[in-house]
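>>> Sharing a model that was predicted from the sequence below.
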Amino acid sequence: MKKFRFPLQPVGVLRNHQEQRAREVFAAAVHRYVQSEEKLAALRKRAAELAEVLFHGRSGQFLAAEAAALLRVYRGECQSVMEAEREVIEAREDMNKRRAEYIEANRRLKIVTKLEEKAREKHRLAVLRAGQEELDELAGFRAFRQPALS
């Protein structure tokens, strides 16, 4: 019997590479999302500390110039927080898009893998069937050659 050869092997190799690439791109997107979340958390913490100083630190003498400068810094931090929130939203959307692409690439790879498994099983059964036919033929020849014991 011939050696097993899967005719869609090049397709399987190609889809395997596509799936690996999609996995790498998805991992990079997750990494960017996590970094943007960490950046947002740090900016929120810094803005909260500035708010604490600005709004609750008025126990002493009020200096208008100092308060105005602190308010400007606080507004800048709030603006940075809003930009970081936009970045997080964009990173999340990109991550979800990359996840969908990875899932699709994985699904396409599994299709080829299942086809290969089915073809291997079909080939294995054909080999077993051919071997059994040879054994049956040998047994038939042996039975024909031996005289009947009556």
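In hand now; what should we look at?

>>> contacts, neighbours, all on C-alpha from now
Fine.

>>> the helices in this structure, which residues?
Taking DSSP state H as the criterion, the chain carries its helices at 9-56, 64-145.

>>> Tell me which residues touch the most centrally placed residue in the chain, please.
Nearest residue to the geometric centre of the chain (CA atoms, centre = their mean): R23, 4.2 Å. By CA atoms under 8 Å, 6 or more residues apart in numbering, the residues touching R23 are Y102.

>>> From R32, how far out is it?
Here R23 is placed at a distance of 14 Å from R32 (CA to CA, to the nearest Å).

>>> picking up where we left off before, ok, the residue nearest to the centre of the chain to M82 distance?
From R23 to M82 the distance is 30 Å (CA to CA).

>>> Against that first model, consider the following:
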Amino acid sequence: MATHLLTQLEPTTRTIKRAQYEAFEFQLRSDGILVRNGSHATPEEHEYLVRMHDGVPVRCNCPADRTYSGACKHRIAVAIRQPVLQAATEREIIPDGGTLGSVADVDQAEEAEDIEECACAGLNDAFPCRECYQTGKRSLPE
């Protein structure tokens, strides 16, 4: 039997409530979902990238996701909004079983910056680290 997505993410009640009432905006990108919190006076300073894996928001680059147990409000916001979750899940999968390539609206410089911050930046270019491979930032050589 499949486990409910919120059960898998183990959020607190407070996190679920905040994910429901804060004014989140979503942008689907090739590397995940950019979640902007429009509830803040400066929303551009409160946007984070939620990474997906097998239809589950598995990671966010916000400080709360790294610090606390359970999923952050950004991951929960994606999980409870069915149209956003469905679009992100469909984006992950293509008919031949592969993954999607780059999308025109992704800023190549930003993508390169993400890779440089990763532990695999100093490794042989042909082989990414596990995290970059799982999140789709880099792929294995053919």
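Noted; the coordinates are in hand. Because the structure is predicted, anything quoted here is derived from the model rather than measured.

>>> where does the TM-score land?
In this superposition the chains share a TM-score of 0.18, using TM-score structural alignment, normalised by the length of structure 2; 49 aligned residues with a CA RMSD of 5.3 Å.

>>> pretty sure R36 of structure 2 is touching A19, no?
No - between R36 of structure 2 and A19 there is no contact under CA atoms under 8 Å: 11.8 Å.

>>> neighbours of D136 of structure 1, just the number please.
When neighbours are counted by other CA atoms under 10 Å, D136 of structure 1 registers 12.

>>> ok so, going back, okay, the helices of structure 1, which one's buried deepest?
Stretch with highest mean neighbour count among the helices of structure 1: helix 9-56 (a mean of 16; mean count of other CA atoms under 10 Å).

>>> ok now that helix, how far from the chain's centre?
Here helix 9-56 of structure 1 is found 14 Å from its chain centre; the criterion is CA atoms, centre = their mean, to the nearest Å.

>>> Quick check: A79 of structure 2 touching V56?
Yes - counting by CA under 8 Å, V56 is a contact partner of A79 of structure 2 at 7.4 Å.

>>> got any residues that touch both of these two?
By CA under 8 Å, 6+ apart, the residues touching both A79 of structure 2 and V56 are L5.

>>> quick one: contacts for Y74 of structure 1?
When contacts are counted by CA under 8 Å, 6+ apart, Y74 of structure 1 touches A47, L50, A51.

>>> Reformat those residues as a markdown table; add distance to K97 of structure 1.
Putting those into a markdown table (distance: CA to CA, whole Å) gives the following:
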| residue | distance to K97 of structure 1 |
| --- | --- |
| A47 | 31 |
| L50 | 36 |
| A51 | 36 |
